[in-house]
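**Student:** sequence unknown, structure follows:
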């Protein structure tokens, strides 16, 4: 008698077994077929849970040996929700009331638990800090993340503490300030200088074809292409001349859309990646070798992408008041800017 599909199964994948796989352990073979999405331990748990079949028959033994000519069907279960624990982590709080909290996020702090970062995140810290003042998002006592900053990006970030704030702020961030009062500005330090004092980078983003963790500018017609627009304005240029030959520049960026790594990818796309960006600007690091010795280390070994969320403005979801917050440069970012200002001018 066949065993019914489990309620948690949301997708099926079928894998024919070839002659070369005959006699191979089921768990080992499936782990190789699904890498890197599923680990061998995860595959074993799925098998034991009854979500793997061979020619339609459920197999619960990870050590089962394969037979050529059969078909292995893998049911992809619904991922189990993470249950972040409260953790004591210092936060730089700019504002807090019953509806929301605004913090100055340091570089190195992950916003939300995920693969490789299940603890030590901003969410873990907020669950501890807010405690019973969290009235819940969707009936669960947890903070409502309405926007994110990359782990190594510093600056202003707002989090909702209840459903009212979560809905209102989510709508505002989805609109990106086109019709409302939301305003966001980032400061970035770039290699070289952009060709115009102010401009727009309008280029769709999608997954990189060489690395699934990266984003890239892709053709508009590609299925995963997402509209992405970044407005920029040069704030300051750094030696040897305050012209197109400048060694580096400080730029303010404002987002018309909010895609993953948008500023970093767009600036690299136009030939001026962020200083310290090991993902999108690694090839530019050797430019620091041209600097005087006292500046070479500060610039060349800057440990993260030089990106800081400088400004955040939004309308309070309950009072209707316009709130505006600015975060000063953190010490490492300020040191980088000051070092570049010491570059000699001709």
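**Tutor:** Yep, it's here. Just so we're clear, the structure is a prediction, and the values are computed from it rather than from any experiment.

**Student:** C-alpha only now, for contacts and for neighbours.
**Tutor:** Will do.

**Student:** center of the protein - which residue?
**Tutor:** Geometric centre of the chain, nearest residue: residue 150, 4.7 Å, by CA atoms, centre = their mean.

**Student:** is it in a helix, a strand, or coil?
**Tutor:** What DSSP: H, G, I helix; E, B strand; the rest coil gives for residue 150 is coil.

**Student:** and for residue 86?
**Tutor:** Here residue 86 is recorded as coil under three-state DSSP.

**Student:** ok, it touching residue 128?
**Tutor:** Yes: using CA atoms under 8 Å, residue 86 makes contact with residue 128 at a distance of 4.4 Å.

**Student:** neighbour-wise, which of those two wins?
**Tutor:** In terms of neighbours (other CA atoms under 10 Å), residue 86 is the more surrounded of residue 86 and residue 128; the figures are 18 against 15.

**Student:** mind checking how far that one is from residue 163?
**Tutor:** 20 Å (CA to CA, to the nearest Å).

**Student:** cool, residue 12 as well?
**Tutor:** According to CA to CA, residue 12 stands 34 Å off from residue 163.

**Student:** so between these two, which is more surrounded?
**Tutor:** The neighbour comparison of residue 12 against residue 163 (other CA under 10 Å) goes to residue 163, with 18 against 12.

**Student:** how about the more buried one: what's its closest non-neighbour residue?
**Tutor:** Leaving aside its chain neighbours, residue 163 sits nearest to residue 137 (5.1 Å; criterion: CA to CA, 6 or more residues apart in numbering).

**Student:** against that first model, consider the following:
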């Protein structure tokens, strides 16, 4: 959904209709709406309210209006809403494993997992719908057939996809109980003080920028998030880490590593696209910028995936090679450290 469409129009199309609960606490309507509507910012919500696109009990309101119990809120926009139908697209898939119940794919960096605002096509789900018929949906997850989990657009690596309802249910339970084994490789700035450890710090959306996940060390805000890490290779300026997820929060590794003071290499959203270790002299700066060009994304790869087959109960484990861009940058750092 987007509030960007502000052209004059004789007709408005209803996008969302929400009814506040009978025991709803008083809360500003702009804050209330960003809690329930996907992929919108508070500023866009406020703009939509000022344009008259948001009605409460059939009346226009101001952004500071306090939502009350049983309020009916309707959001209408000049453009018709998109439905949840996913259009099939003939996009090649790198299938690592497949049987009658599930498949494991190796997603390339740059591919969005499912359609969403600004990415309605070219996604992994568009490809899945083309190659497979009647993929199941999780409840409340319409428009994302077969998906039990996801990885970020610019993260490469392994994903498991359900082909049947029993497979989806069985895999979802394993994710819920944290029994899925997920290992990532991450190139981070600097060298962690401890060669291995566990980051057990709550994570939640940043109140300043909802695109970003931030740490809440006191644990009274956000959701619990646990990442186990181990240094595989120290390269003075950067380190190659193995990260194992116990939970699966949005941007978990990226946010935890920033909290640790070692953001992922070239992770623009979390401060890793700046030089965080080493001098800023021209020669070194040019070297780092060349690395950024080789790997124009955060250095994160979902390397392995292990779980119990939801139907046959067989223990399955899948591993993958680092993609070429990641390997190339790692090799450049190894060479740089050896000769400088």
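**Tutor:** Cool, got the structure. Since the structure is predicted, the reported quantities are computational estimates derived from the model, not experimental observations.

**Student:** just tell me what the residue nearest to the centre of the first structure corresponds to in the second structure.
**Tutor:** Matched by TM-score structural alignment, residue 150 of the first structure corresponds to residue 152 in the second structure.

**Student:** wait, what's in contact with that match?
**Tutor:** By CA atoms under 8 Å, 6 or more residues apart in numbering, the contact set of residue 152 of the second structure is 112, 113, 251.

**Student:** any idea which element the second one lies in?
**Tutor:** With elements delineated by DSSP states H and E, residue 113 of the second structure resides in a region that no helix or strand encompasses.

**Student:** with adjacent residues omitted, what lies nearest to it?
**Tutor:** Nearest to residue 113 of the second structure is residue 124, by CA to CA, 6+ apart, at 4.8 Å.

**Student:** okay, now residue 171 of the first structure: neighbour count?
**Tutor:** When neighbours are counted by other CA under 10 Å, residue 171 of the first structure registers 14.

**Student:** ok so residue 298 of the first structure is a strand residue?
**Tutor:** No: counting by three-state DSSP, residue 298 of the first structure falls outside a strand, being helix.

**Student:** okay, now it: neighbour count?
**Tutor:** 18.

**Student:** if we can go back for a sec, what's the match for the residue nearest to residue 113 of the second structure in the first structure?
**Tutor:** So residue 124 of the second structure corresponds to residue 122, using TM-score structural alignment.

**Student:** OK, contacts around its match?
**Tutor:** Neighbour list for residue 122 of the first structure: 109, 110, 111, 112 [criterion: CA under 8 Å, 6+ apart].

**Student:** quick one: the residues you listed as TSV, columns for distance to residue 32 of the first structure too.
**Tutor:** Listed next are those as TSV, based on distance: CA to CA, whole Å:
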residue	distance to residue 32 of the first structure
109	33
110	30
111	31
112	29
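
**Student:** so what does residue 326 of the first structure match up with in the second structure?
**Tutor:** Under TM-score structural alignment, residue 326 of the first structure pairs with residue 319 in the second structure.

**Student:** return the residues in contact with the nearest residue to that match once chain neighbours are set aside.
**Tutor:** Take residue 319 of the second structure and drop its neighbours on the chain: the residue closest to it by CA to CA, 6+ apart is residue 304, 4.3 Å away. Residue 304 of the second structure makes contact with 157, 158, 181, 182, 183, 184, 317, 318, 319, 320 under the criterion CA under 8 Å, 6+ apart.

**Student:** distance check, the residue nearest to residue 247 of the first structure when sequence neighbours are not counted against residue 246 of the first structure.
**Tutor:** Counting by CA to CA, 6+ apart, residue 192 is the residue found nearest to residue 247 of the first structure once chain neighbours are left out, at 4.8 Å. For residue 192 of the first structure, the distance to residue 246 of the first structure equals 6 Å [CA to CA].

**Student:** over to residue 9 of the first structure?
**Tutor:** 56 Å.

**Student:** between the two, which has more neighbouring residues?
**Tutor:** Set residue 9 of the first structure next to residue 246 and count neighbours by other CA under 10 Å: residue 246 wins out with 18 against 15.
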